[in-house]
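J.: Give me the fold of what follows.
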Amino acid sequence: MHIVLETAELLGLICSELAAANAHESLATLARTSPAFTESALDALWLSQDTIFNLIRLLPDDLWALDTEKRVVFIRATNETDFALFLQYTKRVRHLTCSVFYMGRGLPSGAQWVNMRMVFDSLFDRFRHTVIFPNIRRLGWVVRNTEHYNPWLSLFLGPFLHSIDVAYAGIGSDALLSLIRQSTSVQSLTHCRLSGAPVSLPAMQHVSALLQRLTAVKELVISNLDVPATQTLGQLKHLKTLDIFLPVPADAPLGSIVAHSLPFSSLESLTTTVDNSCGGDLQQLHDFFQLWEAGSVPLRTLQTTVIDEIPSAGLLKDIFCLLADGCAPNTLQTMIFVLQANDRVIRASTTSPHIGVALRPLLRMASLSNVNIELPFGIHVDDSFLGDAAQSWPHLKRLTLARSQADPDDTVTGPIPPSVPPPRSPRPRATLLGLAALAQHCLQLEYLSLSVDTTIPAPESWPDILGLGSTAPTAGSKPWPERNTCPLTCFNTRDSPVTNPPCGGLVSRCYVPQSPGNQDTAYDALRDI
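T.: As a prediction, this is how the structure comes out:
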């Protein structure tokens, strides 16, 4: 094959066109009719398959057909010769997605979908003891469970499989059972995604048994764990990336596990979701962080999304305190904590936007460079917090303390409680004076989203820039710098009450300089309110 044809973009275009072709022009038809397709240089055409239907097309025409219900069926007895070409090309597949129903392109004329359940049964009967995908690296399994156990997944496992994505629903957990019984293939997995695990005791027991075999896993997406599964999770020595939906407290009371007993010794990235889909709550998040051995987790990135629950300031402070206790020193760089809620939840909450005290445990993590915390009614901090943050986070590049967007899946029905919601927009306690500390000490700060009181401060507090006033420092304070040097390019003050935008913009310009490419950043941010 010409070397130009190995260009990734061109190869992708060729594969897309072949996938869209009809039955007479398909990749399988070309493979059956052209001897040149047996060359190893064309293996790349089979590298990634989103269905096994192309492979079924390699079988003799008189072996299979579509019945009246669009099922692929074998219409005669099979023999070894029938599968010679099929087995020759399954060796070339590296990435495969399997589903009983295929509704993609390239289907026989008049068919909008095909059902391959009977093909799976026939293939399993013939090849249950044979590795037919010896070179597969990545497998996507989107086969729904049935009323009876099916072991089909074992057909598609191979010795080099390192990534599997299992989506399952219904009452059983057939895919999990197949994985548990194929211990050799499972032990080599480095990436595993288990989506939509049923909230049932057998399924969670299967998850726990599977985790014990994932000894090499580095990246894991999982939900609905029980207590033994959680304990196993914390002992995985190679786990670097974890995406977890916190389990239902009734099924997995994380608070019952011995505190500070799980090392998570390699965990670098953690994504947690707390919502009604799995019945989790923020107390579960608190108890999850409480399991970490003190100072043992080398976490670099934390992203937490909470939907339809607003914690008290006390619980929020405890969560952040446990997080700071569990993380290894000077590792956490990105902290994203977003709470979304619908109107009903917001009206029922008594939490105040003034939660600076709850955020103070985060000041212990000096390595933070990206801090993004959002609440449904905003966040207000004072100048004291900003001053301490500037001293504690010298590497800060992005700081967002803002109002979160509404719950995107808001399905509230029924009457809204008639109670008057608590005030959600009290005047911010941070002032333009508080920005000076950030500008002076955070020399890498590029983005700032903060609620600020833009009332003009007393003249004696102004820096001597543009002739605004005196530079005389108060007793014991340091003189203003001639010009702050942080490279701020975006200053978002949308949640700030501005009574005099021109004056506010002028003063903010003194405290937070504009970069050469954004001369009107401060003015625009204030003028657009």
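
J.: For the rest of this, base every contact and every neighbour count on C-alpha atoms.
T.: Fine.

J.: Report the central residue of this structure.
T.: A centroid search over the chain (Cα atoms, centre = their mean) returns Thr271, at 5.6 Å, as the residue closest to the centre.

J.: Hmm, that one is touching Ser223, no?
T.: No: taking Cα atoms under 8 Å as the definition, Thr271 is not a contact partner of Ser223, at 11.6 Å.

J.: Which neighbours do those two have in common?
T.: Residues touching both Thr271 and Ser223 (Cα atoms under 8 Å, 6 or more residues apart in numbering) are Ile244.

J.: Distance of Ala19 relative to Leu246?
T.: 39 Å (Cα to Cα, to the nearest Å).

J.: Please give the structure of this sequence too, so both can be compared:
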Amino acid sequence: MQRCLQVPELVNLFCSHLYEAKSPHSRRSPNVGSCAGLGDLAVLAVTAKIFSRHALALMWNSVTFEILLRCLPTDCYESFMMHSVIYSSGHDKEERTSEVIDMIRPLDESDFERIRIYAPFIRNLWCGDEKSKFLPSTLPWFHDNPLPNLRGLYWMHGESDFHHIQFFLSPRITTLHIGHPSLAALTFLLALPRRFPQLAYLALFTELDGVPSLEISAVPTVSACLRGLHAIESLTLATDTLDAPALEHLARLRIPSLRHLDVSGVPADLKPLGGEKAYFASLRALHFTSDIQSACRFLEWCPQKLALAKFSAEISEAATAQEAQHMLSVAVGGIVDSSLRDFSLHNANTTGLDSTVHLISSSSLRTLFAFTNMTSVVIESAFGIDVDDATVTDMARTWPRIERLELRSYRGTPNPRATLQCLEVLAKECPRLTHLGIALDASSVPKLRLGVRGKGSSTSTSTSLRHLDVGDSPISRPTSVAKWMKHVFPRLVGIKTLTDDLELKKGQSEAGEGLVDGTVRYGRHWKKVLSILCESRN
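T.: Model prediction:
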């Protein structure tokens, strides 16, 4: 063992495994690790010198500006808890508790001693506008002692404080995340390609509280910036600021070329691309947050199929069943059949919908059977997804490697046709399935087949399924269902129902009250099923 610990690569691998096992990932902020993961690394760092540098490098790899502030002497600041109440949509109330830090004396050079020790380890820094008041007192130190190895900067400041970004810019930066659209940010973007030609990861305007008129005027600036970047591998645009020239530039990039694209819209004035070249040659992940037409327009615009591994779309307005069918057909026509592993379509939860128009049919879902290597399929409908046992059976046999299959609805599926019987098929055909979401009619409970060796088959069992989302699935005999489920999914630890997300409000119509009452009753029955399953394992 001692000889192994003399190999730096092995020590680093050990520390990395410990860190990754306990560290969450956030799209909007760097991976700052969980308390448990960082605590274990801290213990490792002081256990032996041989671990210290590797553990510290991981502990300080990604930090927030607040973490840097806490490296100052404790007599520099004071902290206290602040309680606040936030109202959304005029009805929902959320109580929050956050820690607030205030500086209580001026800072001098000696106060930054600890930061100076850890600064070389920092690769990613997240700085939000809630810490703006600390910038004037700390920036002189960062001006003279920059973070020398900073690779990723996540800057969430608005107009008044954006210019402070200059103190943190390292020539080695390859990842840049700018949260708020502002005039200062647009001015900065104009010089971005010249200052950071090696930039590989760029995310713009993810904090959606900017001025709409400013976002519109940002299109030419964003376009000029993108057309000047030739090493970009990942791009996220949370506002509709992508124009045709910029998109055409991205399509023609060669190695290294774009691998991940996340956009909020596709321009309508796209010109046809020539068919003689391979466009978006390295694109593997594509995400839309837009109307459904933009997603379709992009796939139809590309002259050849894309070798995507992941496709996802968050639709801003609830798509009709016909629009959803068109989206699925376009996906089949625009994505290489054998490459796609992960497909998700999320509809908006729009009010006043008609189930006859928005109910997604099983025939539409069968369109996806062209993709035979799926590991995750998630489809959210505003008003139900209609599947039967035959469709679920075909899904199970078409996607034997599936790990996540979620067919969800915000309002539930009226009169679901699938039954408990289809769950046994999934247990038999899909041994890797861990998450399942489906509306089914659990009124009738299949008989358990406890076969004897050589005298017929027994009911199939899957030990992989952990989470089941049943929406507002009808159920009348929870004890019988629990007995059956105990055999089919013995390691199930969670059952989610529509009532988990449904906010019950007063003043509903009589018809609405009847629906909600049924939903609540079904929810209680399913929770009883889960309770019985958990008790049986104790």
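
J.: TM value for the aligned chains?
T.: For this chain pair, the superposition-based TM-score is 0.63 by TM-score structural alignment, normalised by the length of structure 1; 405 aligned residues with a Cα RMSD of 4.5 Å.

J.: follow-up on the earlier one: name the residue in Ala19 and Leu246 of structure 1 with the higher neighbour count.
T.: Taking other Cα atoms under 10 Å, Ala19 of structure 1 and Leu246 do not tie; Leu246 has more neighbours (25 against 21).

J.: so what's the aligned partner of that one in structure 2 up against?
T.: The equivalent of Leu246 of structure 1 in structure 2 is Gly265 (alignment by TM-score structural alignment). Contacts of Gly265 of structure 2 were listed using Cα under 8 Å, 6+ apart, and they are Thr239, Asp240, Thr241, Leu242, Phe288, Thr289, Ser290, Asp291, Ser294, Ala295.

J.: Kindly reformat the residues you listed as a markdown table containing secondary structure.
T.: Below are those laid out as a markdown table (DSSP: H, G, I helix; E, B strand; the rest coil):
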| residue | secondary structure |
| --- | --- |
| Thr239 | coil |
| Asp240 | coil |
| Thr241 | coil |
| Leu242 | coil |
| Phe288 | strand |
| Thr289 | strand |
| Ser290 | strand |
| Asp291 | coil |
| Ser294 | helix |
| Ala295 | helix |
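
J.: sorry, back to before: what helix or strand does the match of Leu246 of structure 1 sit in?
T.: Gly265 of structure 2 belongs to no helix or strand when assigned by DSSP states H and E.

J.: any chance you could map the strands in the stretch 351-500 of structure 2?
T.: 376-381, 404-409, 435-437, 467-471, 494-497 (DSSP state E, counting those that start in this stretch).

J.: Could you tell me which residues within the first one count as buried?
T.: Taking 16 or more other Cα atoms under 10 Å as the neighbour-count basis, strand 376-381 of structure 2 is seen to contain the buried residues Ser376, Val377, Val378, Ile379, Glu380, Ser381.

J.: Mind telling me what the fourth one corresponds to in structure 1?
T.: With TM-score structural alignment as the matching criterion, the partner of Ile379 of structure 2 in structure 1 is Ile373.

J.: Now which residue in structure 2 aligns to Gly356 of structure 1?
T.: That one, Gly356 of structure 1, aligns with Ser362 by TM-score structural alignment.

J.: which element is Val11 of structure 2 on?
T.: helix 8-21.

J.: Specify, as a residue range, where that helix falls in structure 1.
T.: Using TM-score structural alignment, there is no partner range for helix 8-21 of structure 2 in structure 1.

J.: Go through that helix and flag the buried ones.
T.: Buried residues in helix 8-21 of structure 2, counted by 16+ other Cα under 10 Å: Val11, Asn12, Cys15, Ser16, Leu18, Tyr19.

J.: The residue nearest to the fifth one when sequence neighbours are not counted: how many residues sit nearby?
T.: What sits nearest to Leu18 of structure 2 in space, not counting adjacent residues and going by Cα to Cα, 6 or more residues apart in numbering, is Gly37, at 6.9 Å. Around Gly37 of structure 2 there are 18 other residues, counting by other Cα under 10 Å.

J.: just Lys237 of structure 1 next, same as before
T.: 16.

J.: How about Gly275 of structure 2?
T.: Count around Gly275 of structure 2 with other Cα under 10 Å applied: 10.
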